[in-house]
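Q: Give me a 3D structure for the following:
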Amino acid sequence: MSDHFVDRNRLWSRLDAALEALPEPPPTPIAVVDLDAFDANAADLVRRAGGKPIRVASKSLRVPALIRRALAHDGFAGVLAYTLAEALWLHEAGVSDDIVVAYPTVDAAALRRLTSSPSAAAAITIMVDDPAHLDAVDATRSSLAVPIRVALDIDAGLRIGGQHIGPKRSPLFDTADVVAMARRVVGREGFRLVGVMTYEGQVAGVQDDVPDQRTKSLLVRRLKQASMAQLEVRRREIAEALAPIVDLEFWNGGGSGSVEATAADGAVTEIAAGSGLLVPGIFDHYASFEPRPAAFFGLRVTRKPQPTIAVVHGGGLIASGATGADRSPVPWAPPGLHLTGLEGAGEVQTPLTGHPAALLGIGDLVWFRHAKSGELFEHVRDVHLVRGEAVVEVVPSYRGHDLAF
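A: Here you go, the predicted model:
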C-alpha cells in the first residue's frame, strides 16, 4: 500500500474525528482547511520565492481569516484582489493597506467610492491596459484632488510561430505600446503609475508532470521554458524603456506554479500566489513543487442504490475554465472512489464507485477536493479550520460575510 494511499486514509479518519467532536453536525457541503498543510504550503512558497515577497492572490482564498493568516507569515506582503469592491472591503476591514486589483474595473459604484476616499486611494492600486480604463475612473469623479494609483497589465504570453500561447488578457505586448500607455498615464492629471503586472498563466497554471500524459507533459515543459526565456528578455526590454518615464514601486509576476522561475527574473520584484496555499485538484502534477492538499469539502452518503455504489448529496461544484474532466471535484478520502461517467458530480446527487463504496453507509462522510482554489468557498458560509483531529475555529467565507464579489 503506497504512502499516498495511507495518508489519504489518515486524512479521512482525522477529518471525520474533527467533525464528530462538534456539538452539532454542520450542514453539507462542509468546507475544511487543514492548517498544518496550509502553513507548510506557505513556508514552501516563501522558500521557492527566494527572498522576493509574495502577494496573496485573494481570489484563490476568499476567506478573510485565511488571507490574514497568509499575510502573517514572513515573506508575504500585500494582497492581489480580483475586484475593486473586494479591495475596498479588505481595506475597510483592516485586512491590508497594500492591495492591487489584478483586473481592470469599470464598476462605477466602486470607482466612486475609491475616488472619494483618500485612505482607500492610498492603499489600493487599480489595473489598466487601455485609456478607456482611465476614462472610466474620471467619469466617476468631479475632482482630481485624490490621485488614483495605477498599474499596467502587460501581456505575458508566448509568441511562437505566429501563435499566441497564454491567457488572453492585455492588448499591451510590444514595448512601444507599453511605453505609449505609460506616457498616457504619467501625463494624465489625477493618476499615478506605480506598478506593472505580467502574469504568465501558460506557465503558472498548466500541469506539466501528468503520469499518463508523459509526451504532452514534456511538450508543456518545453513550452514553459521557451515562454520564460522569451518573457525574461521582454521584461528587461520593457523595464529599460520605462525607467526614464517612471520610477515603479513594484513589478508583479508569476503564480503558484511558476514561483521559482518568475523569482529568478531580475525585473520582477514580487510574486503573486494563492492556489499554492490550498493546492486544489488542478495543481497536482507539477514538476516545480510537491502538492500538499489543504482544502476539502465533505458530503454525506444518502443512498445505496447498489451495494457497490454510494451516492452523496450534492457535489456538483464544477470549476471555471475550459470544460473537461479536470474541472470536476476529486473524490479524495477515502481513497479509491470515482465519479461515474454518466452522472459525474451532480447538483443534488453524486454517485461514487470504487472499492470503498461498498464499505460506506448512509450518513458517512466522503471528502472531496475542488478542482480550483477559492471557488469552493463561494458555496459555503462557514469554513472549519482543522489542526490534527480538532476543529480549532470556524470562520466565515466572503459569502458568510454576506459578500458576493
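Q: drop to CA atoms for contacts and neighbour counts, all remaining ones
A: OK.
Q: So Leu231 belongs to a helix, correct?
A: Yes. Leu231: assigned to a helix according to DSSP: H, G, I helix; E, B strand; the rest coil.
Q: ok, now which ones touch Asp44?
A: Neighbour list for Asp44: empty [criterion: CA atoms under 8 Å, 6 or more residues apart in numbering].
Q: Look up how far Ala371 lies from it.
A: Relative to Ala371, Asp44 is positioned 21 Å away (CA to CA, to the nearest Å).
Q: From Ser320, how far out is the spatially most central residue of the chain?
A: By CA atoms, centre = their mean, the chain has its centre lying nearest to Ser60, at 2.8 Å. Here Ser60 is placed at a distance of 12 Å from Ser320 (CA to CA).
Q: Return every residue with contacts to both of the two.
A: Jointly contacting Ser60 and Ser320 under the rule CA under 8 Å, 6+ apart are Lys372.
Q: number of nearby residues for the closest residue to Glu249 other than its chain neighbours?
A: Leaving aside its sequence neighbours, Glu249 sits nearest to Val194 (CA to CA, 6 or more residues apart in numbering; 5.3 Å). For Val194, the neighbour count with other CA atoms under 10 Å is 19.
Q: element containing Val194, please.
A: In the assignment (DSSP states H and E), Val194 maps to strand 191-198.
Q: which residues touch the residue nearest to Glu249?
A: Counted by CA under 8 Å, 6+ apart, Val194 has contacts 125, 149-151, 246-250.
Q: Only whichever of the residues you listed are buried, select them in PyMOL.
A: Of the contacts of Val194, the buried ones can be selected in PyMOL as follows, counting by 16 or more other CA atoms under 10 Å:
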select buried, resi 125+149+150+151+246
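Q: Relative to Lys224, which of the contacts of Val194 is nearest.
A: When the contacts of Val194 are compared for distance to Lys224 (CA to CA), Phe250 wins out at 23.8 Å.
Q: One more, please, to line up against the first structure:
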Amino acid sequence: MFDTFADLAADRARYDRATAHLDAPLALVDLDAFDANAADLVRRAGGKPLRVASKSVRCRALLERVLAMDGFSGVMSYTLAESLWLARSGVPDVLLAYPSADRAGYAELAGDAKLAGAVTVMVDDPAQLALIDASREGGREEIRVCLELDTSLRLLGGRVRIGARRSPLHSPADLAELARLVQRRPGFRLVGVMAYEAHVAGVGDAVPGAALRSRAVRLMQAAAVRAVRSVAPELEFVNGGGTGSVQHTAAEEAVTEVAAGSGLYVPRLFDNYTSFTGRPAALFAMPVVRRPGVGVVTVLGGGYPASGVAGPDRLPQPYLPTGLRYAPQEGPGEVQTPLLGQPADDLLIGDKVWFRHAKSGELCERFDTLHLVAGDRVVDAVPTYRGEGMTFL
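A: As a prediction, the model looks like this:
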C-alpha cells in the first residue's frame, strides 16, 4: 500500500467521525474507495465486460451498485441456491462458477423458464449431467451449461502442480470431448467456457515466474476455446480472470468477458501487486474493552481467519491506528484480542480499532449489516447475505 501515515490518520479520523453514533463491532464500506476500485477494474479490462464475483461481495445492494456501472455485466455466483435467489431477485445473467449437487435447486431450475433463462450452471464431468437429469422431477426447461478448463500447471509428469485443484478437464481435447457429450444430450445447451486462473488471480504479481505461468495459461485457453468452438460454434461467452489477472486475461483474444470481485473491497491478500494498487474499501471495527497494561489494549472479538492454507496472511490485519500488532502467543481471539504497540497507550475504553480482513466476501459472513460511508458520513446501512437470512455455505 502507498498511503502515507497522514493519509491513514485522516482515514481513521473520518471513519471514527462517521460511526461515532454506532457501537462496535461493526463493518463499513467506503463508497469512494469502492467506486474507485470498480473504475480501476473497468480500466484494466480494456473494454471487455466484467462479470462480478458475488462470493467476493455477498451484499445484494453492492452487487446492484456495481451492475449499474458501465463496464460490468452479469454475476458469477458460488452456489446454485444463491444463483436462483439472485435470478428471482431480478439479476438476468448468473453464471454459477462451481458444480453443484443441489437436487432441489436443479428441480426448480428445470421447472421455471425465467430461472432457466437466467442461470448457467458449471459442468466438468458427465456424472454431473446425469445428476441434473435425475433431479428434474418432470421439469423440461433446457439447462444452460458452461464447461470449466483446469488451468493449473502440472510439471515433471504431474509431480509438481501450480494452482488450485479444480476441473478434471486438463486439455483442449478433454474439453472438446465433454462439449460433444453435452451437445448430444437432450435438455442441455452449451453456452460458455470458463478458464479461471486461480493460481495467478489471487497471487501477487511480484512473485517470481507469475508472468510466465500466466502466459502459459493464455496459450492453453486459446487452444481450448478453438477446440470447443469446433464442436459448438454458437458459444455465447468465454470467461476468465480474477482480480489479480484482469488486464492479462482481457488481452487474450479468445476471452469475451473477465471475472473479478475481490478488487472491489481490496482485502489484505491483494496488497502484493505491482500492476495495480487498490484502496481498502471494506473494514471492520472492534471496541477497546480492556487496558491490561502499558502498550497493550484488548478489543472484543476479532478472530476472523480466512479460508485457505492456515498462516499469518489469513488473519485480519490491525489497520487503524497504525502500529498495532498481535500478541505472538495469542493472535486474534474468538471473544477477545490483545493488541500491542505504542498506539495502544492513546486508546480509551470504547474506542474503535479498525481491521482489514484477508479474503474479500468472507467478512460478510461475520456481519449482518454494512454501513456505507461517503466522506465522513454514514449514508446508508445495507444487509449482507447473512443479514437477509442467506448463508449459502
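Q: Assess the claim that the residue nearest to the centre of the first structure and Leu376 are in contact.
A: No. Taking CA atoms under 8 Å as the definition, Ser60 of the first structure is not a contact partner of Leu376, at 9.4 Å.
Q: Map Val32 of the first structure onto the second structure.
A: Using TM-score structural alignment to pair residues, one finds that Val32 of the first structure aligns to Leu28 in the second structure.
Q: Quick one: neighbours of its match, just the number.
A: Leu28 of the second structure: 23 neighbours (other CA under 10 Å).
Q: Tell me where the first structure has helices.
A: 3-20, 35-49, 64-71, 84-92, 108-115, 118-123, 131-138, 175-186, 201-204, 214-242, 259-263, 275-278 (DSSP state H).
Q: how many neighbours does the alignment partner in the second structure of Ile148 of the first structure have?
A: If you follow Ile148 of the first structure across to the second structure using TM-score structural alignment, you land on Ile143. Neighbour count for Ile143 of the second structure, taken as other CA under 10 Å: 26.
Q: Please tell me how far Ile143 of the second structure sits from Ser230 of the second structure.
A: Taken as CA to CA, the span from Ile143 of the second structure to Ser230 of the second structure is 21 Å.
Q: what does Ser54 of the second structure give?
A: 31 Å.
Q: Over to Leu324 of the second structure?
A: 57 Å.
Q: likewise Ala101 of the second structure?
A: For Ala101 of the second structure, the distance to Ser230 of the second structure (CA to CA) stands at 29 Å.
Q: what's the counterpart of Lys372 of the first structure in the second structure?
A: Using TM-score structural alignment, Lys372 of the first structure lines up with Lys359 in the second structure.
Q: what do you get for Asp402 of the first structure?
A: So, by TM-score structural alignment, Asp402 of the first structure is matched to Gly389.
Q: With Leu158 of the first structure instead?
A: Superposed on the second structure with TM-score structural alignment, Leu158 of the first structure falls opposite Leu153.
Q: Mean per-residue distance, the strand holding Val194 of the first structure versus the second structure.
A: Averaged over the aligned pairs, strand 191-198 of the first structure sits 0.4 Å from the second structure after superposition, using mean CA distance after the TM-score superposition for the first structure.
Q: against the second structure, where does that strand fall?
A: The aligned range for strand 191-198 of the first structure is 188-195, by TM-score structural alignment.
Q: Tell me how far that stretch lies from the chain's centre.
A: 21 Å (CA atoms, centre = their mean, to the nearest Å).
Q: What about the aligned partner of Glu347 of the first structure in the second structure, how many residues nearby?
A: Matched by TM-score structural alignment, Glu347 of the first structure corresponds to Glu334 in the second structure. Glu334 of the second structure has 11 neighbours, counted by other CA under 10 Å.
Q: Check Ala33 of the second structure too.
A: 20.
Q: Give me the distance between it and Leu372 of the second structure.
A: 11 Å.
Q: ditto for Val42 of the second structure
A: 22 Å.
Q: likewise Asp124 of the second structure?
A: 39 Å.
Q: By residue count, tell me the biggest strand in the first structure.
A: strand 295-306 (DSSP state E).
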